[in-house]
Structures are given as structure tokens and as C-alpha cells.
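Student: Provided below for reference: sequence and predicted model.
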Amino acid sequence: MAAQAKQDMLNKVRNQDGFIAALDQSGGSTPKALKLYGLEESAWSNDDEMFNLVHQMRSRIVTSPAFTGERILGAILFEDTLDRQIEGKASSRYLWETKHVVPFLKVDKGLAEEADGVQLMKPIPGLDALLAKANDQGVFGTKMRSVIKQANVEGIRAVVQQQFEVGKQILAAGLVPIIEPEVDIHCPQKSEAEALLKQAILAELDKLDDSQKVMLKLTLPDVDNFYRDCIEHPNVIRVVALSGGYSREEANDMLSRNHGMIASFSRALTEGLSARQSDQDFNQKLDQAVESIFQASRS
């Protein structure tokens, strides 16, 4: 990618009001995403047909007049989307060149079995090749997710260390990692888990050199402005929030109380959208969703 384009993307993500759209549902979560969109499993007979349908859904969202870089800073894509086109352009290039939305790529391969109260990421074979492909397609950054289910010191430390270890590999490839150690909103000791998580994140951030800038994607915390130290850390470009199963209304309400944090919502963004809606209704619903998330992210 041209150095100027990368700098323009960095400036946008760092300085502009807005939020990041998470359009990266992958194999395991795709049927659920399609069902919420009004398409039952009877609508497809194999994975190819399923991914064609989800690409149609994502394309409908991205090509909507409601989806522009004025309110949306970036969008996170699944690898299958990266390999496809939107209106005749590679998806990532369509996002930036047509919509002025910064492209990110989900790079993890899903979650390992739970141990020590957490789910680490599965190994990511072929990561260097995937990062090279992302660079070729004009992608700015990546995203990878782990899940914390218990306030377990060892488990949380392992999650954060794994995230930063892979994050450094991503940085070395010239991309910006979004580090996502999600705290399950149903964690019985959510506040304690968040305290342990923040401590572990700050310890890893302090080990980075000045040139190593990352983003963080975190569950909306129980205590308002809890991640202020992370937001203000010199190695952090932006802290974004996942909706994590909260409704859009709940997520927006919590986000608006966490100053300096912006949204990176998936299900909360697409809530209320349906395959059966006319384009006018669909675009109107999406516009309302985008505006509400944009306003919550400006607080």
C-alpha cells in the first residue's frame, strides 16, 4: 500500500469521530448472523451458498448510502470477504476508494477449548501469507479475538500474552493489530476480570517500543471510564468497544458513558435489518443504527 494511503488511514482512525463496523462473522457465527437477517438454514444447502448469502448481506450494508466514511471510520472483514468483490472492486479497495472506510481483516481461526477460565486463540497457520495478502489488498489492520469467562489470573495473563505476541508479528508485517481479549458479559466476576485484564494489558503495552502502535477492542466495562489508562497510553491508537450480546440500546447507553471509547459493533449494528426489507426500509433502518452508534461514539 502507498505510504500516503496508510498515513491517511491512520489519521482517520486516530482523529475522526465515528466508529468501526464489525462485518467479520466467520464460519461458526455465519448461520446465526443470517438467521437474524431473516434467512433460515433452509435458504442454503452448502457452505458456498451460505457464504454467497452472507456476502450479499454485507454488500447490501456496505453499498447502502447510510454506510460512508463520514460516520464510519473502518470495517472489519472476514477473509472470505477479502477474496470477493463489491460492485466490481476488491472488497477492501471498495471500502477505502469508494466509501473512504478503512479496511481491517479478521485473522484468527477461532477459539480453543476453555482452560483456566479463558479461551485462547487457536493456532493461526499461514499468518504471514495472510498478512502479505492483506497488504496487497490495501488493508490497514487486523483483528483477533480471545474470550475471558472467569476472573482467573493465569488465564487472563495467558490471553493477553498470546494477543500481544501475535500482535507483534502483525506489526512486523506493517499492519496495525486490533487486540481483542473479550470479557464475556455473563462472566460471574466481570468487574474483577476487567481489573485483571487492564493490569495485564498495561504491562504488555509498557513493553512496546515507540513505533509499535496497537488498537484495543474491549467489552464495555462495568465501571464507567475504566479503560481511561489504556485510551491515554502512547502506544494505543484507539480503544473500541464490542457490543458482546448487549442490545444496541444498552450498548449505546454504556458506550456514551465511556468517554474516548468508540464502538466496534457487529450484531448491535445489524439489529433490525432483514433480507425481506425493501431497499428504502433497509437503508432507513441502517441509517438510524449508524447514527445512534455514531452519536454514542462521540460522547
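Tutor: Perfect, I can see it now.
Student: C-alpha only now, for contacts and for neighbours.
Tutor: Will do.
Student: Now do Ser191: how many residues are near it, please.
Tutor: Neighbours of Ser191 under the rule other CA atoms under 10 Å: 16.
Student: before we move on, what SS does it have?
Tutor: Using DSSP: H, G, I helix; E, B strand; the rest coil, the structure places Ser191 in helix.
Student: I'd like to know how far it sits from Asn15.
Tutor: From Ser191 across to Asn15, the span is 30 Å (CA to CA, to the nearest Å).
Student: Against that first model, consider the following:
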Amino acid sequence: MSSATASWRRLALACTALAAAAAGAGVLWPALPGLGGVEAAGPVLQQARLNGVLHVALRSYARPSLPGHPLPPESDVYDRALADWLGRELGTRVSITPESDADLVLEGMSSLDGPSEPDRQTGGSYMPQTLQLLVLKQQASRWSRHAPGHWASWLPHVAQKNAPQPTACVARGQASARTLQAQGLHPLFAPSSIHAVSDFLAGRCHVLAESPEVIARLLQQDSWRFYAPLGSRFRISDQAHIRLSRADAQSARWLRNAVQRWQRSGLQQRAQDNRVSTIALEATLLEDGAICH
């Protein structure tokens, strides 16, 4: 064996060992050209990469606090988890900025029913696609015809003709007005899920619309024994868009692929579990006398 061949073999073995060690230690290698990484991104994301920072606007809200002592807004834990993933995939740090300065806006599902802007959006949802309704047990029979799975819920015009329309507390970005109106509900949007929970507990709406996982966690607490799910879970037809600062179809495709990788990695499920735990904790703060400012 020639000395050159031996040298190349030793180099190959060394690279293999380093790659294995890096994988075990969780080291993040930069994306390589031509392998679906940052080189496939469009102008908006390429510019962010060149600047070394991805500016992201996301949902934020103030956590429950004692009366007279409001806390500053903090990032939504689910949106922040996705923002961090996108920065990692792009090979940049992430800066949370106002919408006017952002490269990307993680806005969830639009509460408005105006015309969409497909050129500025990923077209792929980054949020769970199901909702559950929660109601006071003593009011369940009153609103049962609006329960998903009830025959009348498939005929909103019949359900609403001779019956009052129940109001539904729901977090901004969690569902569109169209989704809830299809169930014969009148949506009342709140800044966050815990704000929607607070409004529901205060009697400002008839039902709470949330993810089934959040509903299930809340019902595990003894203080929620007076509430019950209304009907079965139902799918959301709309998608939670990531809006780009300007039209960029190539960056939109890159984002769709990055979100799919996030979902397959198991980190989306981890972010969802963290979101459920966070809302449950914030709900206990409400029970202890904290309020949503």
C-alpha cells in the first residue's frame, strides 16, 4: 500500500470517528450545499443567512401575575421552539423582533377571513390540526346541538335558526373565525390560550375552544371537575401559516420542508407537550389569585 493511499485511509477513518462523536454529543454541523439545506433557500432567507441572524415575529403575551403587578410579554413557548429550529436549520441565530422588522411572522391561523396571500406564506401548517370544546357541565345540554359529532352540527343553518349562538373563547392564532363559525359558534379571540381560559372562567363566553391535549390536562385538576368536553374533537380545515416579509416562493418551499423535518424529528411533539404543561401551570396561577392583565 502506498503512503498516499494509507494517508487517505487514515483521514477517512478519522472523519468517520469525528462524525460519530459529534452525533453522540449533539454537535450541529452547518448545512452542506446541494443537500437541501440553506443553499436551497430563497432571497429572504438567504439574506438572513448572510446577515447571520433570522428576525422572527411571533405570538407573545404577558403571563398571569398578581393584581397591580403586570409582567412584560414573553414569547409563546410553541412558536419560540419552532423559531429556534428554523434558525438552527438556516445556520443563524434567532432574534425576536416586531412584525414590521421580521423576516418571518409565526402568526398561527388567521382570525380573519379575508383573501389569503399564498405567495407570502408557506402553505403548510405548523400547529396541531384538531380542536376540542369545553363547557360547564350544567350547560352541556343547552349547547349540545353545537357539539362536534351531533347531527345538528353538520347543519349550521338549522342549528342557528331557532337557537342562540354560543360564544367561544379561543386564543389568537389557535383557529380561524371560519372554523368556529362552521360549528355555529361566535368566536371571541383572546391574546393567548391562558387569556382565553381566564375569559372562559370569568363567564365571558359559553365554551372554550382549545387543543384536546390542553383540555385533557385541565380536566385532570380538581378545580375543573365542574366542566366537561362538548362533543368530540374536530379537525381544523385552515392552516397555520408562516408569513414571509415579501413574496418568495423558494423560501416558502424551504420553510415547508424545514417544518416537516421539525415534525419528523419529534421536537414538534416536545414543543406541544411543553405548551400543554405551560398552560396548565398558568391555569393554576389563576386559581391562586393571579390575573391576566
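Tutor: That came through, no problem. Here the structure is a predicted model, which means the values were calculated and not measured.
Student: Let me see the TM-score of these two.
Tutor: Once superposed, the chains reach a TM-score of 0.26 (TM-score structural alignment, normalised by the length of structure 2), with 125 aligned residues with a CA RMSD of 6.2 Å.
Student: how about the helices of structure 1, start to end?
Tutor: 3-15, 30-36, 47-63, 79-82, 91-93, 99, 127-136, 153-172, 190-205, 228-231, 248-256, 267-270, 279-298 (DSSP state H).
Student: er, structure 2 I mean
Tutor: Per DSSP H, structure 2 carries helices over the ranges 3-25, 43-51, 77-90, 156-161, 177-181, 193-201, 212-219, 249-265, 267-287.
Student: Ok, which of those helices comes nearest Ser60 of structure 2?
Tutor: helix 77-90 (8.8 Å; CA to CA).
Student: Check which helices and strands the closest one is in contact with.
Tutor: When contacts are defined as 3 or more CA pairs under 8 Å, 6 or more residues apart in numbering; DSSP states H and E, helix 77-90 of structure 2 packs onto strand 53-58, strand 93-96, helix 249-265, helix 267-287.
Student: I'd like to know which of those is closest to Ala12 of structure 2.
Tutor: helix 249-265 (28.3 Å).
Student: Any buried residues in stretch 194-206 of structure 1, and which?
Tutor: Buried residues in stretch 194-206 of structure 1, counted by 16 or more other CA atoms under 10 Å: Glu194, Leu196, Leu197, Lys198, Ala200, Ile201, Glu204, Leu205.
Student: Pull the contacting residues for the nearest residue to the third one once chain neighbours are set aside.
Tutor: So the one you mean is Leu197 of structure 1. Nearest residue to Leu197 of structure 1, sequence neighbours excluded (CA to CA, 6 or more residues apart in numbering): Ile156, at 6.2 Å. When contacts are counted by CA atoms under 8 Å, 6 or more residues apart in numbering, Ile156 of structure 1 touches Val118, Ile148, Ala193, Leu196, Leu197, Ala200.
Student: The second one contacts Glu182, doesn't it?
Tutor: By that I understand Ile148 of structure 1. Yes: here Ile148 of structure 1 reaches Glu182: they are 6.0 Å apart, a contact under CA atoms under 8 Å.
Student: okay, the two: which has more neighbours?
Tutor: More crowded of Ile148 of structure 1 and Glu182, by other CA under 10 Å: Ile148, with 26 against 23.
Student: Highest mean neighbour count out of the helices and strands packed on helix 77-90 of structure 2?
Tutor: For the helices and strands packed on helix 77-90 of structure 2, the largest average neighbour count (mean count of other CA atoms under 10 Å) is found in strand 53-58, namely a mean of 24.
Student: if we can go back for a sec, which among the helices and strands packed on helix 77-90 of structure 2 is found nearest to Gln46 of structure 2?
Tutor: Closest of the helices and strands packed on helix 77-90 of structure 2 to Gln46 of structure 2 is helix 249-265, at 8.4 Å (criterion: CA to CA).
Student: got the angle for the closest one vs helix 267-287?
Tutor: Between helix 249-265 of structure 2 and helix 267-287, the angle comes out at 80 degrees (axes from the mean of the first three to the mean of the last three CA atoms, to 10 degrees).
Student: Check which helices and strands helix 249-265 of structure 2 sits against.
Tutor: Helix 249-265 of structure 2 is packed against helix 43-51, helix 77-90, with contacts defined by 3+ CA pairs under 8 Å, 6+ apart.
Student: Can you say which of those helices is packed in most?
Tutor: helix 77-90 (a mean of 21).
Student: neighbouring contacts of that helix?
Tutor: Contact with helix 77-90 of structure 2 is made by 31, 37-38, 45, 49, 53-54, 56, 58-59, 93-94, 106, 255, 258-259, 262, 268, 271-272, 274-275, as judged by CA under 8 Å, 6+ apart.
Student: if we go to 6 Å?
Tutor: Contact with helix 77-90 of structure 2 is made by Val38, Arg93, Val94, Ala271, Arg275, as judged by CA atoms under 6 Å, 6 or more residues apart in numbering.
Student: And for the fourth one, nearest residue in space, chain neighbours not counted?
Tutor: The spatially closest residue to Ala271 of structure 2, leaving aside those adjacent along the chain, is Tyr78, at 5.4 Å (CA to CA, 6+ apart).
Student: The one you found and Ala196 of structure 2: what is the separation?
Tutor: Using CA to CA, Tyr78 of structure 2 is found at 17 Å from Ala196 of structure 2.
Student: Also Ala258 of structure 2?
Tutor: Ala258 of structure 2 sits 30 Å away from Ala196 of structure 2, going by CA to CA.
Student: pretty sure Leu77 of structure 1 contacts Leu23?
Tutor: Yes: contact criterion CA atoms under 6 Å: Leu77 of structure 1 and Leu23 qualify, at 5.4 Å.
Student: that older thread, let me have the helices and strands packed on helix 249-265 of structure 2 in JSON lines, extended by distance to Ile279 of structure 2.
Tutor: As requested, these are exported to JSON lines (distance: least, CA to CA, whole Å):
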{"stretch": "helix 43-51", "distance to Ile279 of structure 2": "32"}
{"stretch": "helix 77-90", "distance to Ile279 of structure 2": "10"}
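Student: Could you say which one of those comes nearest to Arg9 of structure 2?
Tutor: helix 77-90 (31.2 Å).
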